[in-house]
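Student: The sequence and its predicted three-dimensional model are supplied below.
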Amino acid sequence: MSIPYLARPEQHQQLEWLNGDTLSILLDGAATNGQLMVGRFDVSRGEAPPWHVHTREDEVFLLISGTALVWAGEEESELTAGGIVFLPRNVPHSYRITSEKADLLMINTPAGIEGMFRETGRDRSTPRPDGFTVTPRPEVAVAYGSTVLGPPR
């Protein structure tokens, strides 16, 4: 048996994300022939993306540790460690981290959305510009098939 792609943790791209938290790109479209993107968030209380919808990919969240509120369509649910959520494309959604820290695995299929994270976030291997903050950029989201529908919940 062969492994078509293997990346050790030190090879994962680390992006500064909302609130100075970290998104590690574990697999991207280049590694999976466009089939899959896998990212891992190391986030703090209050981290919350805007209310949004994806038109190109389905998304799965696995909460490895911590707690979060998750909104999908009109439903609100509490997610605890080990909980998983499937978010089909075209279903508006968001989440808010409610624990002090959380470890969240995100899987998107097909790949492509990692471009939005790379364009909006900051590669941690580069010097941090003075005053830099990550802010959601609706115009970048649209370029990657996502639409911001409103502020975080």
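Tutor: Yep, it's here.
Student: can we go C-alpha only for contacts and neighbour counts from here?
Tutor: OK.
Student: which SSE is residue 59 in?
Tutor: Using DSSP states H and E, residue 59 maps to strand 58-65.
Student: Pull the residues that contact that strand.
Tutor: Contact with strand 58-65 is made by 79-89, 101-110, as judged by Cα atoms under 8 Å, 6 or more residues apart in numbering.
Student: Quick one: buried ones out of those?
Tutor: Neighbour counting over these (16 or more other Cα atoms under 10 Å) leaves 79-80, 83-84, 87-89, 101-110 as the buried ones.
Student: how far is the strand holding residue 59 from where the chain is centred?
Tutor: 9 Å (Cα atoms, centre = their mean, to the nearest Å).
Student: Kindly report the same for stretch 41-57.
Tutor: Here stretch 41-57 shows a centroid-to-chain-centroid distance of 6 Å under the convention Cα atoms, centre = their mean.
Student: Quick one: end-to-end length of it, please.
Tutor: 18 Å (Cα to Cα, to the nearest Å).
Student: contact partners of it?
Tutor: For stretch 41-57, the external contacting residues (Cα under 8 Å, 6+ apart) are 18-19, 21-24, 88-106, 108-111, 136, 145-153.
Student: One more pass at 6 Å, please.
Tutor: Stretch 41-57 is contacted by residues 21-23, 89-104, 109-110, 145-152 when judged by Cα atoms under 6 Å, 6 or more residues apart in numbering.
Student: Included below, for side-by-side comparison, is a second structure:
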Amino acid sequence: MQTSFILNESEGRLPEAYNVLGMPVTLKIAGSDTQGQMSMFWAEYQKNQGPPLHLHNVDETFYITEGEFIFQTGDTRITATAGSTVFVPRNMPHAFLTISEIGKMLFMVNPTGNVEKVFEKLNEFQEMPSIAEVVRVHEELGFKIVGPPLTNE
């Protein structure tokens, strides 16, 4: 049976945030809470952090709460600041780069898919994984790395 819950800013559904390539990502709403329909995450990034260009078979929505980011969706690049919402439909290549000193966002994936599993696998690395290891983890779970992380050039 599903139950309602309230989490404070620093709380998540797991005892610790995932370490996703050196970036802390907190699971706020798990796929198991929504029968696989949605997962929600809170993340805080430092300047020049962001994932490599990738794609997956779930829709993703980002809501920026603090800072400034460059987003690439397909061939389009935009700047997103606090209050911006960025929607990325499934199977569209995308990435972002934090260009302020600190950037914070909520992001959701619909349906849940294997996003939580990818974060769990990346969290298992004790040191920063190689590009080959990142590609392997993504491919094992149906995701695809299609390019490097963004730069501010």
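Tutor: Yes, it's here. Note that the structure is a prediction, hence the values are computed from the model and not measured.
Student: one step back: among the contacts of stretch 41-57 of the first structure, which ones are in strands?
Tutor: In this view, the contacts of stretch 41-57 of the first structure that belong to strands under DSSP state E are 22-23, 93-97, 101-104, 109, 146-150.
Student: Can I have the buried ones of these as a ChimeraX selection?
Tutor: Selecting the buried subset of these in ChimeraX, with 16+ other Cα under 10 Å as the burial test, is done by:
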select :22,23,93,94,95,96,97,101,102,103,104,109,146,147,148
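Student: and the direction of the helix or strand hosting residue 71 of the first structure versus that of strand 58-65, what angle?
Tutor: Following DSSP H and E, one finds residue 71 of the first structure within strand 67-72. Angle of strand 67-72 of the first structure versus strand 58-65, following axes from the mean of the first three to the mean of the last three Cα atoms, to 10 degrees, is 160 degrees.
Student: so what does strand 67-72 of the first structure touch, helix or strand wise?
Tutor: With contacts defined as 3 or more Cα pairs under 6 Å, 6 or more residues apart in numbering; DSSP states H and E, the packing partners of strand 67-72 of the first structure are strand 75-80, strand 93-97.
Student: Let me know which of these is the nearest to residue 39 of the first structure.
Tutor: Of all these, strand 93-97 sits nearest to residue 39 of the first structure, with 15.7 Å by Cα to Cα.
Student: now residue 149 of the second structure, nearest residue through space, not along the chain?
Tutor: residue 52 (3.7 Å; Cα to Cα, 6 or more residues apart in numbering).
Student: The one you found corresponds to which position in the first structure?
Tutor: The equivalent of residue 52 of the second structure in the first structure is residue 50 (alignment by TM-score structural alignment).
Student: Tell me how far that match lies from residue 135 of the first structure.
Tutor: Residue 50 of the first structure is 10 Å from residue 135 of the first structure, by Cα to Cα.
Student: one step back: what does the strand holding residue 71 of the first structure contact?
Tutor: Counting by Cα under 6 Å, 6+ apart, strand 67-72 of the first structure makes contact with 76-80, 92-99, all of which sit outside it.
Student: go on, stretch 100-113 of the first structure?
Tutor: Contacts of stretch 100-113 of the first structure (Cα under 6 Å, 6+ apart): 29, 34-45, 57-66, 144.
Student: repeat that for 8 Å
Tutor: Residues contacting stretch 100-113 of the first structure (Cα under 8 Å, 6+ apart): 28-29, 32, 34-45, 56-67, 144-145.
Student: Show the buried residues in those residues.
Tutor: 28-29, 35-45, 56-67, 144-145.
Student: Setting aside sequence neighbours, what's the nearest residue to residue 27 of the second structure?
Tutor: In space, and not counting its chain neighbours, residue 27 of the second structure is closest to residue 41: 4.7 Å by Cα to Cα, 6+ apart.
Student: Contacts only, for the counterpart of residue 120 of the first structure in the second structure.
Tutor: Aligned counterpart of residue 120 of the first structure in the second structure: residue 122 (TM-score structural alignment). Counting by Cα under 8 Å, 6+ apart, residue 122 of the second structure touches 19, 20, 21, 129, 134, 137.
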